[in-house]
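> Here is a sequence with its predicted model. Questions after.
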Amino acid sequence: MQSEITPDSYYQVLRQYQSAQLLFEAIKSDVFSYLDGPASAKEIAEKTGYCEKNIELLLLALFSCGYIEKQDNYYYNTKEGTAYLSKSSPYYLGKTILFREEMTTLYNLADKVKCDLNNTYTSGSCYDFSSLAEVTVPEMYATGRVKSFIDEVKNVFTNSSAQLKMLDLGGGSGVFAMEFAKHYPNSKAYVFEHPSVANTTSRIISNHKMENRVSVLTGDFNTDDIGESYNLIVASGILDFTTENLNNFMKKIAVALLDDSYFLLVGRYSDTESYPKENILSWLSGYMNGIKPPPTKKQVDFALNNSNLKAVHAIQSGQFLGCLYKKVV
């Protein structure tokens, strides 16, 4: 029996873990920003003050893992590295990757398993959503979420001169609202955010010089009024954080929409009333801190149908799945 099995898979995980650690540390040292063109370890050491010997070893390790390219004694970024890991790129994701690693770390998991801390999730208590809003700005463009969103709304609202009103519920960065306002210049867009995040949202909007076109509404979307007479409401990744009855929550959204207007829902659902296998690893630390499992697709569909929000079609929003609904009376 022993000859039929090996521990190779565990050692493979160890190497993958080391490869991930290498990437994170290389991002922290900002080495990719010096590799948009071929550069030697000596040249990088002269520009940064780093130890030449150790930067050479770091570069060799990055090359061995496929993170960078090498020719003779010169190193340079892969196409992906130039696009996403060099600070010269508008789609730089280094800060985003490091934040998400810290946000979802499983480092102290054993302590949580051993001890029931009686954690109960409350909005803002588990993750730093304010920082998350900031670091996701380039991510939303780099992963195609913005393009998917704009393509979808252009199919629905074909007249770019129309006077529309749009709400991004729990919109964090405000990117969807800003992009909507750019493509429909006669329209007004709103972002509804928790007070712990709203200041960051306002700052991002101001940095993009969109404060005259996009407004931030502050409150708890579970309990507070979200406004009215919207042509489009977007809700991306918020169903995990609804504390109200799901039926009542969807009715609130429906009431806030004009007749024959649209609701764009992006999120993840479970097939059973449990934690979804596909997402449990990346959300494990949050679940152990008290975040409830997402609602089932059956529960979501029932609540939507009960609120006269009828499915139009499914969509792909970057790496995420969603669906467009229409309010019918």
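Sure thing, it's come through. Numbers count the residues shown, from 1 in each chain.
> Please count neighbours and contacts with C-alpha atoms only from this point.
Fine.
> quick one, what contacts the nearest residue to Gly124 once chain neighbours are set aside?
Excluding its sequence neighbours, the residue lying closest to Gly124 (Cα to Cα, 6 or more residues apart in numbering) is Ser196, at 7.1 Å. Ser196 is in contact with 124, 129-130, counting by Cα atoms under 8 Å, 6 or more residues apart in numbering.
> next one: Glu244
By Cα under 8 Å, 6+ apart, the neighbours of Glu244 are 222-223.
> ok, now with 6 Å
Counting by Cα atoms under 6 Å, 6 or more residues apart in numbering, Glu244 touches Asn222.
> What strand or helix carries the residue nearest the centre of the chain?
Geometric centre of the chain, nearest residue: Thr136, 5.7 Å, by Cα atoms, centre = their mean. Assigned by DSSP states H and E, Thr136 falls within helix 129-142.
> try this one side by side with the last:
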Amino acid sequence: MKQLPESKGSYGRFWRMLMGAMPARILMSALDLGVFDLLDDFRSPAEVAQRLDTHPANTRLFLDSLVTADLLEKRHGLYRNLPDTTHFLKRGTPLYLGDLLRFSWGLCVDPLKDLPKLLREGPAPGPGIEDENLWAEASRSNAAWAFGEMGRMMAGIVSELDGFPGFARMLDLGGGHGIFTLYFVQAHPSMTGVVFDRPAITRATREFIEEYGMAERVGIAQGDYLTDDLGSGYDLIWASSTLNFARQELDSLLTKIYAALKPDGYFAAFQDGLTHEHTKPDVALGFLPGALQSGADFGFDQGEIAQAMLKAGFRSVRSHSLDTPMGTMDLDIARK
């Protein structure tokens, strides 16, 4: 009689990994259909199907799956959003994430359908992670990343910097939507801010500045921070998830940043900080599609930016690893 195999572990994690794709697909389909826009109050599957013009029986099955995924609640055959679903996934709410999730899906998940081809043939031509039009389109949707929790968290950290009450002027380098600047300026009685980015990208910046009544204190400078002058006399220069574009020119950019700061000024870089030989934390997976398509590795190892700051002449650097809704990221704060 042949011995039956014995297991020394469980294959559960592999099954969970496979099934993990299902809630993501269900979520994206619900966003595209506008399901969450209808369910502030309890509704029957027949009502939802009528509003969405979808198949009644399949609509009920789909709504059940949204309950399974902890996006809806079900009582007596009726369905309603959970509170955080309305908060983040209903169109028109201040913290709506739908556009950000769609953009991230298109940038980080959808390209992996060509993964075998990219592995066999190498990088693919076409618009990549450095494409200005891509980021111009994304600037408004990506603002959701900074609104609320993240904006308040970063403003809290910046406002604790030594000398913050005396700050007069800050620069948001490659700031895109400029939302972090709005939070920082709002946390200060008089500081003004400048959001620096390429012309196509700053259209959304201007809209946010006007929407939140900050035009008297926040301005825009247009250009390429790798080649154009940054100005001078800043108490704080802030850079969030933008130094990846300068990875090959980091030393020269930090020299420019150092020169643009006042004595005792700060440069704060909020970025990925990869560990375990460039494989952790999970945020590293987000770089895979862009790296495969472009042939360039955009991720920073933890400590890489801090070391470059010291090399550029900054007298001290404080580094923090922060838990964010998108995973663990590093904040390096250098002082001139």
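Alright, I've got the coordinates. All of these numbers come straight from a predicted model, not from anything done at the bench.
> TM-score for this pair?
Overlay of the two chains. TM-score (TM-score structural alignment, normalised by the length of structure 1): 0.86; 324 aligned residues with a Cα RMSD of 2.9 Å.
> how near is Leu254 of structure 2 to Gly265 of structure 2?
Separation of Leu254 of structure 2 from Gly265 of structure 2 (Cα to Cα, to the nearest Å): 13 Å.
> corresponding residue for the residue nearest to the centre of structure 1 in structure 2?
Using TM-score structural alignment, the equivalent of Thr136 of structure 1 in structure 2 is Asn142.
> Ok, Gly81 of structure 1 next?
Aligned by TM-score structural alignment, Gly81 of structure 1 pairs with Thr85 of structure 2.
> Run a quick neighbour tally on the closest residue to that match other than its chain neighbours.
Leaving out its chain neighbours, the residue that sits closest to Thr85 of structure 2 by Cα to Cα, 6+ apart is Leu71, at 6.0 Å. The local packing of Leu71 of structure 2 (other Cα atoms under 10 Å) involves 23 other residues.
> Under the alignment, what does Leu71 of structure 2 map to in structure 1?
Looks like Leu71 of structure 2 aligns to Tyr67 there (TM-score structural alignment).
> ok, now Asp131 of structure 2?
Match for Asp131 of structure 2 (TM-score structural alignment): Ser125.
> Repeat that for Glu47 of structure 2.
By TM-score structural alignment, Glu47 of structure 2 lines up with Glu43.
> same deal with Tyr212 of structure 2?
Using TM-score structural alignment, Tyr212 of structure 2 sits opposite His208 in structure 1.
> Quick check: its match vs Met178 of structure 1, distance?
As judged by Cα to Cα, His208 of structure 1 and Met178 of structure 1 stand 8 Å apart.
> What of Phe157 of structure 1?
16 Å.
> of the two, who's got more company?
Taking other Cα under 10 Å, Phe157 of structure 1 and Met178 do not tie; Met178 has more neighbours (25 against 14).
> Alignment lookup: the more buried one to structure 2.
Going residue by residue (TM-score structural alignment), Met178 of structure 1 aligns to Leu182.
> just the helices in structure 2 please.
12-19, 21-33, 45-52, 56-68, 83-89, 98-104, 115-121, 132-141, 149-159, 179-186, 202-211, 250-260, 288-294, 304-311 (DSSP state H).
> what range in structure 1 does the second one sit on?
Residue correspondence for helix 21-33 of structure 2 in structure 1, counting by TM-score structural alignment: residues 17-29.
> Next, the buried residues of that stretch.
Buried residues in stretch 17-29 of structure 1, counted by 16 or more other Cα atoms under 10 Å: 19, 22-24, 26-27.
> what's the average distance of it to structure 2?
Its matched residues in structure 2 lie on average 1.1 Å from stretch 17-29 of structure 1 after superposition (mean Cα distance after the TM-score superposition for structure 1).
> starting at the chain centroid, how far to that stretch?
Remark: stretch 17-29 of structure 1 is offset 21 Å from the chain centroid, using Cα atoms, centre = their mean, to the nearest Å.
> same deal with stretch 135-150 of structure 2?
Computed by Cα atoms, centre = their mean, the chain-centroid distance of stretch 135-150 of structure 2 equals 7 Å.
> Having no further points to raise, I will conclude here.
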